[in-house]
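*Asks:* Got a sequence here, can you build the structure:
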Amino acid sequence: MRPTLVWFRLDLRLTDNPALSAAVRRGGPVIPVYIWAPEEEGAWPPGAASRWWLHHSLAALDARLRERGSRLILRRGPTLDTLRTLMTETGADAVYWNRRYEPALIARDKVIQATLPSKSFNSALLFEPWEFKPYRVFTPFWKACLARGVPATVQPRARPPAPARWPASVKLESLELLPRLDWAKGFDWKPGEAGAQKLLRRFNARRYTTDRDRPDLAGTSRLSPHLHFGEISPRQIWNALAKNADQSGWGYLRQLGWREFAHHLLYHFPHTTDEPLRPEFARFPWSKTHTGWREWTRGETGFPLVDAGMRELWTTGWMHNRVRMVVASFLVKDLLIPWQEGARWFWDTLVDADLANNTLGWQWTAGCGA
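*Replies:* Below you'll find the predicted structure:
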């Protein structure tokens, strides 16, 4: 059997990775590949905090592969040309990957799928967005999901067979993902699959039910960046929490439902990354001066909770969800600065910046979305 290229994207794990598992089952050598091509992500290439996380996550994935006799091949885009070149260099006759749902990447992936022998899989979601009619309200959407039944089967950790000869790889440092000025030195995160599993084991679902709305308590899972980068799958979390005898995990699992809803909206209404879901809000009289913007970004508004949240963001790359709502509401409803500006700031500064979640959150706060 000829080799298979497994094109890693936001699925940086070995366990419950459908594309990787399918490539191993196919037989023959498996060549894991990551291609850095931010210019192909349209108006939303990864922000600075996301690039920091990606650097460390790629290093962690490569280390786990090397423990199993494999490795991660790094290349720069354009993606289609790079995949073609790798197929020629390795003799591979198929490319497997897990799907992404951002509008620019759906369009890019359709071209690749029509050009190369390939298969794609669902790694990031419990349900595909096209499995349901377009919903604009969460509760009926989630009821429809639960009525269908959540696919909670978790695939075991894959061990990809190595080729006789590896293709060349660029060095991780050459991708220049890390900031030149080390503003991330205060980040207290462990990107990678092992870090995600450690947080899941520590997560107290019962405490989440009572403490999740308290920014002063460590009551949340902090799994959001790991979910975004695919270091853990929603199926793994569902499988771990849904079986709790006291049903204490269901409050958190409902939050996975909101994540599904965010991707559902992004797929069916792709214009909402920059335009309101409710078109009448396109005429909203926003401030033309953006007075207070600099103070908001620096955490110097004079409002203690707003400032604490923005300084937490700058220091840690993360912010408690309830505080995100507070600072977003302050920006759009007190300063009258367009929600798109806040979405862009979050996109650049959050380690868990996710186009679907970010869009849903800002439109919800501004009152112009679902």
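
*Asks:* Could you use CA atoms for every contact and neighbour count after this?
*Replies:* Fine.

*Asks:* From what I see, residue 262 and residue 363 are in contact.
*Replies:* No: contact criterion CA atoms under 8 Å: residue 262 and residue 363 do not qualify, at 10.9 Å.

*Asks:* can you pull out the helices in the stretch 251-370 of the chain?
*Replies:* Remark: helices assigned in the stretch 251-370 of the chain by DSSP state H, counting those that start in this stretch are 293-298, 304-316, 321-329, 339-349, 355-366.

*Asks:* Report the contact partners of the spatially most central residue of the chain.
*Replies:* Residue closest to the average C-alpha location in the chain (CA atoms, centre = their mean): residue 228, at 2.1 Å. Contacts for residue 228 (CA atoms under 8 Å, 6 or more residues apart in numbering) come out as 10, 352-354.

*Asks:* swap the cut-off to 10 Å and go again
*Replies:* Contact analysis of residue 228 by CA atoms under 10 Å, 6 or more residues apart in numbering lists 10-12, 50, 124, 351-355, 357.

*Asks:* want to put them side by side, so please do this one too:
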Amino acid sequence: MAPKPPVLIWFRDDLRLSDHPALDAAATTGAPVICLYVFDEKSPAVRPLGGAARWWLAQSLRALQASLARIGGSLLLRSGPATGTITELVRETRTSTVFFNDIAQVPHRAVADEIARTLGALDVRCRSFPGDLVAPPSAIRSKDDHGLRVFTPFWRRLQALGDPQRPLPPPRSLAPGPHLAGDPLESWQLEPSHPDWAGGLRESWRPGEAPAQARLKAFLADGIAGYCDDRDRPDREGTSRLSPHLRIGEISPRQIWHAARFVAADQPGLAHDVDKFLSELGWREFCRHLLFDVPDLAERGLQPRFEDFPWRRDDKALQAWQRGQTGYPIVDAGMRELWHSGVMHNRVRMVAASFLVKHLLIDWREGERWFWDTLVDADAGNNPANWQWVAGCGADAAPYFRIFNPVLQGDKFDPHGTYVRRWVPELARLPDKLIHRPWMATPLELAAAGVDLGKTYPSPIVDHKGARERALAAYAKVRSA
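*Replies:* All right, here's what the predicted structure looks like:
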């Protein structure tokens, strides 16, 4: 009997073995399986990864290689436009079928459609599966077939669909495919070397499917209680820290959903915290559904009137914000946490983003681009949608006149200055009452804390009251236009 021709599984933002519909289907064929990851930064409209996400990708691919090896498979790495790379490999191996999971984003769908057309002409079958979302965009539409632009009704509709399909187990084994030449991972230069700025990332994270599963288990066991309140406190370990794992697909939204629902069923007293946690997963869905309808979400505000907003060009202020040198401790702590660890606490993200957009009147797209480059969880939906929310020009946006006071935000959510002291150590010896307002300290108090304002720590680069009035005046012009 002639051997079965190999099948190809194309890994994308789904670097895991469990709850991987395409991999499950490929494994059940019994044919030799070629596992492929294509590093594609050349296909039209595909947004290249930022520096922090590139570092994470390298670690995640190594983890996937090890996982596949344990079940008899191997991961082939090739770079280039996905259509040409996959077509060349299919011809080289005489592959019969290509399996992959859908990504409901216009650039990724366009690439997948092109591959399907090209391979169809070669009598090679493509099989795609939902694997990136709890529910596809087609399941939640308005009467005129548009995605919803307000989160609350979206979340209600998503919940009304019921629980998603239960996650799939990982394949027990794979029939190994032919030995093929691929790219050494190091040749992609995903990790920094000169200088090596990734020390904080290595210190903060363990990428990979197994760490993602362990993190989910630990959070639901020890962190979910009190989540509703603790998630807003940067001075506490109150968030799941699953976002970068979810971003690269080391864990699926269905796995998170069902694990959380199990906890709520087993411990009804945690139901409120679980519901809040799942609503954050719902926000990811909401942003992804927005991106499905608005592929240029990172470049175009959803409210056209903001296109004429009088943004300021201030490179010096932008650089101060990027470096955590604004003179506002909660903002600076967040920006330094971001640079060191590749993430920033969600509450502080809102405060830091609001400061850039409203205190400094710098275009939200500048902030979006900086976060895209420095976040390990930089998501094509969440990142621009969240920036537009803060700027007031997006879907379900915060009113532009809601301007976070960074001092009061620090007082409320970091009342003892624990978070600021960690990330802005030059202020660590200030008392709690001054930690979020060092400019109000007396010379004696500053000297006792070892702070030389304007030298060891900057004075505020903008006055809150004056900046607020300037922002409201700018907003008034847009509203009256």
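
*Asks:* Mind putting the helices of the stretch 251-370 of structure 1 into a markdown table with distance to residue 74 of structure 1 and mean neighbour count?
*Replies:* Formatted as a markdown table, these follow (distance: least, CA to CA, whole Å; neighbours: other CA atoms under 10 Å):
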| stretch | distance to residue 74 of structure 1 | mean neighbour count |
| --- | --- | --- |
| helix 293-298 | 35 | 16 |
| helix 304-316 | 28 | 19 |
| helix 321-329 | 34 | 19 |
| helix 339-349 | 23 | 20 |
| helix 355-366 | 24 | 22 |
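
*Asks:* Residue 106 of structure 1 corresponds to which position in structure 2?
*Replies:* Mapped onto structure 2 by TM-score structural alignment, residue 106 of structure 1 lines up with residue 109.

*Asks:* Show me what counts as buried in whichever helix or strand its match is part of.
*Replies:* Take DSSP states H and E as the rule and residue 109 of structure 2 turns out to sit in helix 106-120. Going by neighbour count (16 or more other CA atoms under 10 Å), the buried part of helix 106-120 of structure 2 is 106-108, 110-112, 115-116, 118-119.

*Asks:* pull the longest strand from structure 2.
*Replies:* strand 33-39 (DSSP state E).

*Asks:* Relative to structure 1, which residues correspond to that strand?
*Replies:* Using TM-score structural alignment, strand 33-39 of structure 2 lines up with residues 30-36 of structure 1.

*Asks:* so how much does that stretch differ from structure 2 once superposed?
*Replies:* Following the fit onto structure 2, the mean deviation recorded for stretch 30-36 of structure 1 is 0.7 Å by mean CA distance after the TM-score superposition for structure 1.

*Asks:* With adjacent residues omitted, what lies nearest to residue 80 of structure 1?
*Replies:* Spatial nearest neighbour of residue 80 of structure 1, chain neighbours left out: residue 112 (6.1 Å); criterion: CA to CA, 6 or more residues apart in numbering.

*Asks:* how about the one you found, what does it touch?
*Replies:* The contact partners of residue 112 of structure 1, by CA under 10 Å, 6+ apart, come to 79-81, 83-84, 95, 118.

*Asks:* Which of these sits closest to residue 177 of structure 1?
*Replies:* Nearest to residue 177 of structure 1 among these is residue 79, at 17.7 Å by CA to CA.

*Asks:* now for that closest one: what does it line up with in structure 2?
*Replies:* Match for residue 79 of structure 1 (TM-score structural alignment): residue 82.

*Asks:* what about that match, distance to residue 363 of structure 2?
*Replies:* 33 Å (CA to CA, to the nearest Å).

*Asks:* Who has more neighbours out of those two?
*Replies:* Between residue 82 of structure 2 and residue 363, residue 82 has the larger neighbour count (other CA atoms under 10 Å), namely 23 against 18.

*Asks:* where do the contact lists of residue 262 and residue 363 of structure 1 overlap?
*Replies:* Going by CA under 10 Å, 6+ apart, residues that sit against residue 262 of structure 1 and also against residue 363 are residue 370.

*Asks:* Hmm, residue 393 and residue 303 of structure 2 touching each other?
*Replies:* Yes: counting by CA atoms under 10 Å, residue 393 is a contact partner of residue 303 of structure 2 at 5.1 Å.

*Asks:* Which one's more surrounded, those two?
*Replies:* Per other CA under 10 Å, whichever of residue 303 of structure 2 and residue 393 has more neighbours is residue 393, with 23 against 13.

*Asks:* Structure 1: which residue goes with that one?
*Replies:* Checking with TM-score structural alignment, residue 393 of structure 2 has residue 368 as its match.

*Asks:* and what of residue 153 of structure 2?
*Replies:* Using TM-score structural alignment, residue 153 of structure 2 pairs with residue 140 in structure 1.

*Asks:* can you check residue 212 of structure 2 too?
*Replies:* Checking TM-score structural alignment: residue 212 of structure 2 goes with residue 196.

*Asks:* Tell me who's in contact with its match.
*Replies:* Counting by CA under 10 Å, 6+ apart, residue 196 of structure 1 touches 13, 189-190, 221-227, 230-233.

*Asks:* hang on, it in a helix?
*Replies:* Yes: read with DSSP: H, G, I helix; E, B strand; the rest coil, residue 196 of structure 1 is one of the residues of a helix.

*Asks:* So residue 127 of structure 2: helix, strand or coil?
*Replies:* strand.

*Asks:* sorry, back to before: out of the buried residues of helix 106-120 of structure 2, who's nearest residue 320 of structure 2?
*Replies:* Using CA to CA, the shortest approach to residue 320 of structure 2 within the buried residues of helix 106-120 of structure 2 belongs to residue 107, at 33.9 Å.

*Asks:* Do I have it right that the closest one meets residue 47?
*Replies:* Yes: assessed by CA under 10 Å, residue 107 of structure 2 is found in contact with residue 47 at 8.5 Å.

*Asks:* picking that back up, go through the helices of the stretch 251-370 of structure 1 and name the closest to residue 21 of structure 1.
*Replies:* So among the helices of the stretch 251-370 of structure 1, helix 355-366 is nearest, using CA to CA, at 26.4 Å.

*Asks:* Check the mean deviation of that closest one from structure 2.
*Replies:* Its aligned residues in structure 2 lie a mean 0.5 Å from helix 355-366 of structure 1 after superposition (mean CA distance after the TM-score superposition for structure 1).

*Asks:* Run the chain-centre distance for that helix.
*Replies:* Distance, stretch centre to chain centre, for helix 355-366 of structure 1: 14 Å (CA atoms, centre = their mean, to the nearest Å).
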